[in-house]
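Engineer: what would the 3D arrangement of this be:
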Amino acid sequence: MKKLLIFVALISLGAVTAAQVRPNALGARLYGSDTYSGAELSYQKGLNERNRFELDASFGFKEDFTRVALVGIYHWDWNIVGGFNWYVGPGASISYDNFSENTYVNIGVGGQIGIDAPEPRNTGTRPKGYFGAESTNYLRLLLKDKKVRLEYDVAKYDRYGRTLAYAYLEDGSFVNAEMVRNGFATVMTVPPNVRHQETFNALAAKARRQNKGLWKGDPSAK
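Structural biologist: Okay, here's the model as predicted:
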């Protein structure tokens, strides 16, 4: 059975450690675990002092899943304190996924499912996110000694083979929603996984009005 999933990427946000745009840059990385392995090749072309184009090609596989993806992003860079540059820009991707006997062609950008929790620590070129440690500790307490049921949306894996799922506790508590409700995560829905988008948006708006969690002191949340 074939399914065609089409969606458009609007904004790509992130942080890099480069102080300025380089004329050309080429990078590669290998990643893997007991169940999933892959490789990614990245090329960046500096267009001028603060603009660059990035093209990423990746291939990954596991026992019942294979993905080939191509991602393009246009960056506008600007400096912030702490030695990092922020960048913003539109991006798009196309990927071919083979999961069991189902084949998917995706046009867009892969990513988190429904919510985006802050990074608890520095990872590579990504700086530790504001409220990251608090978010991680809250999730650990929420899940401690509890069984979790996973619910999947349209796309089951992201571009790196990581599982995309909604989590529920035995008492029916919706873990993703609880994170947003209490201000420990922001909303980040990436089509085609938009099943609970309206719920997340409503909870985030309420948490922001009540100055809960990360909304209490993050200047960017004002």
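
Engineer: when you work out contacts or count neighbours from here on, use the C-alpha atoms and nothing else.
Structural biologist: Fine.

Engineer: the helix or strand Val71 falls within: how far from the chain's middle?
Structural biologist: Using DSSP states H and E, Val71 sits in strand 65-79. Centre-to-centre, strand 65-79 and its host chain are 12 Å apart (CA atoms, centre = their mean, to the nearest Å).

Engineer: and it, which residues are buried?
Structural biologist: For strand 65-79, a neighbour-count test (16 or more other CA atoms under 10 Å) marks 65-77, 79 as buried.

Engineer: and those residues, which two are furthest apart?
Structural biologist: Farthest-apart pair in these is Phe65 and Asn79; separation 39.5 Å (CA to CA).

Engineer: other SSEs contacting the following helix or strand past the strand holding Val71?
Structural biologist: Where DSSP H and E defines the elements, the next helix or strand beyond strand 65-79 is strand 85-89. Here strand 85-89 touches strand 12-16, strand 65-79, going by 3 or more CA pairs under 8 Å, 6 or more residues apart in numbering; DSSP states H and E.

Engineer: the ones you listed: which one's closest to Glu54?
Structural biologist: Glu54 lies closest to strand 65-79 among these, at 5.1 Å (CA to CA).

Engineer: give me the residues contacting the closest one.
Structural biologist: Residues outside strand 65-79 that contact it (CA atoms under 8 Å, 6 or more residues apart in numbering): 12, 19, 50-61, 85-100, 109, 159, 161.

Engineer: in strands only, show me those residues.
Structural biologist: Residues of these located in strands (DSSP state E): 12, 51-61, 85-89, 91-99.

Engineer: which of those residues are buried?
Structural biologist: Buried subset of the ones in strands among the contacts of strand 65-79 (neighbour count, 16+ other CA under 10 Å): 51-61, 85-89, 91-99.

Engineer: going by residue numbers, what spans are helices in the protein?
Structural biologist: Under the criterion DSSP state H, the chain carries helices at the ranges 132-143, 175-181, 197-209.

Engineer: one more to put side by side:
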Amino acid sequence: MKKILLGFGFILATTFSSNAQEILDNAIGLRFSGGNGLGADISYQKKLDNSNRLEVNLGLRDEFSSFKGTGLYQWVWNLEDKFNWYAGFGAGFDSGYSSLFGAGIVGIEYNFDAPILISLDYRPEVGITGNYDGLNSSLALAIRYQF
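Structural biologist: All right, here's what the predicted structure looks like:
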């Protein structure tokens, strides 16, 4: 199953990669979502090439007693002049549940004329080990400074 999903993702990425908008090398900011803890993660994006990037998020939860970290590989496609949409997959760790989880992401973003990026995304997560049971998901708004 993993090979089929990876193959499908590769075909999808190569099909649409010619439509990708130039993305900046780095972006850092906050991703605001619901759930336990503060509901905000520190979010960092690193450009890998013109249509791919890596995103890493780290947030505190359960009244600062634990943390949650997520790493995602993303494909980025251009919709209009300053609008992009993106999709990807990755994994993470939740110290409160002592669990590993798999994650997906799909979202839309807008690049302002200033070096500000705002995005809205949906991230489903599935527990792999530990007490992270079932399917968990979040809808989030992120604001990042690009450099």
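
Engineer: related to what we said a few turns ago, can you lay out the helices of the first structure as CSV showing mean neighbour count and distance to Leu150 of the first structure?
Structural biologist: Output for the helices of the first structure, formatted as CSV (neighbours: other CA atoms under 10 Å; distance: least, CA to CA, whole Å):
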stretch, mean neighbour count, distance to Leu150 of the first structure
helix 132-143, 15, 13
helix 175-181, 23, 10
helix 197-209, 18, 17
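
Engineer: tell me how far the ends of stretch 19-28 of the first structure are from each other?
Structural biologist: For stretch 19-28 of the first structure, the first and last residues are 20 Å from each other (CA to CA, to the nearest Å).

Engineer: again, but for stretch 121-140 of the second structure
Structural biologist: 5 Å.

Engineer: same check on stretch 119-137 of the second structure?
Structural biologist: With CA to CA as the measure, stretch 119-137 of the second structure spans 17 Å from end to end.

Engineer: ok, and what's touching that stretch?
Structural biologist: Residues outside stretch 119-137 of the second structure that contact it (CA under 8 Å, 6+ apart): 97-110, 138-143.

Engineer: mind listing what's buried along it?
Structural biologist: Neighbour-count burial for stretch 119-137 of the second structure, counted by 16+ other CA under 10 Å, picks out 119-123, 125-128, 132, 137.

Engineer: again, but for stretch 24-38 of the first structure
Structural biologist: By 16+ other CA under 10 Å, the buried positions in stretch 24-38 of the first structure come out as 36-38.

Engineer: which residues are in contact with the closest residue to Gly32 of the first structure other than its chain neighbours?
Structural biologist: Of all residues not flanking Gly32 of the first structure in the chain, Gly38 sits nearest, at 6.1 Å (CA to CA, 6 or more residues apart in numbering). Counting by CA under 8 Å, 6+ apart, Gly38 of the first structure touches 30-32, 58-61, 160.

Engineer: the same query, at a cut-off of 6 Å, please.
Structural biologist: Neighbour list for Gly38 of the first structure: 30-31, 59-60 [criterion: CA atoms under 6 Å, 6 or more residues apart in numbering].

Engineer: which member of those is positioned nearest Leu141 of the first structure?
Structural biologist: Tyr31 (29.4 Å).

Engineer: residues contacting the closest one?
Structural biologist: 37-38.

Engineer: what about it, distance to Arg126 of the first structure?
Structural biologist: In terms of CA to CA, Tyr31 of the first structure sits 17 Å off from Arg126 of the first structure.

Engineer: before we move on, what about Ala92 of the first structure?
Structural biologist: Counting by CA to CA - Ala92 of the first structure and Arg126 of the first structure are separated by 21 Å.

Engineer: could you do Arg181 of the first structure as well?
Structural biologist: From Arg181 of the first structure to Arg126 of the first structure the distance is 25 Å (CA to CA).

Engineer: what residues does Gly108 of the second structure make contact with?
Structural biologist: Quick fix: residue 108 of the second structure is Ile, not Gly. Going by CA under 6 Å, 6+ apart, Ile108 of the second structure touches 84-85, 119-120.

Engineer: from those, which is closest to Gly9 of the second structure?
Structural biologist: Taking the contacts of Ile108 of the second structure together and measuring to Gly9 of the second structure by CA to CA, the closest member is Trp85, at 15.0 Å.

Engineer: show me what Leu100 of the second structure lines up with in the first structure.
Structural biologist: By TM-score structural alignment, Leu100 of the second structure lines up with Ile107 in the first structure.

Engineer: that match and Ile94 touch, don't they?
Structural biologist: Yes - assessed by CA atoms under 6 Å, Ile107 of the first structure is found in contact with Ile94 at 4.4 Å.

Engineer: shared neighbours, the two?
Structural biologist: Common neighbours of Ile107 of the first structure and Ile94 are not found (criterion: CA under 6 Å, 6+ apart).

Engineer: quick one: secondary structure of Gly9 of the second structure?
Structural biologist: For Gly9 of the second structure, the assignment made with DSSP: H, G, I helix; E, B strand; the rest coil gives helix.
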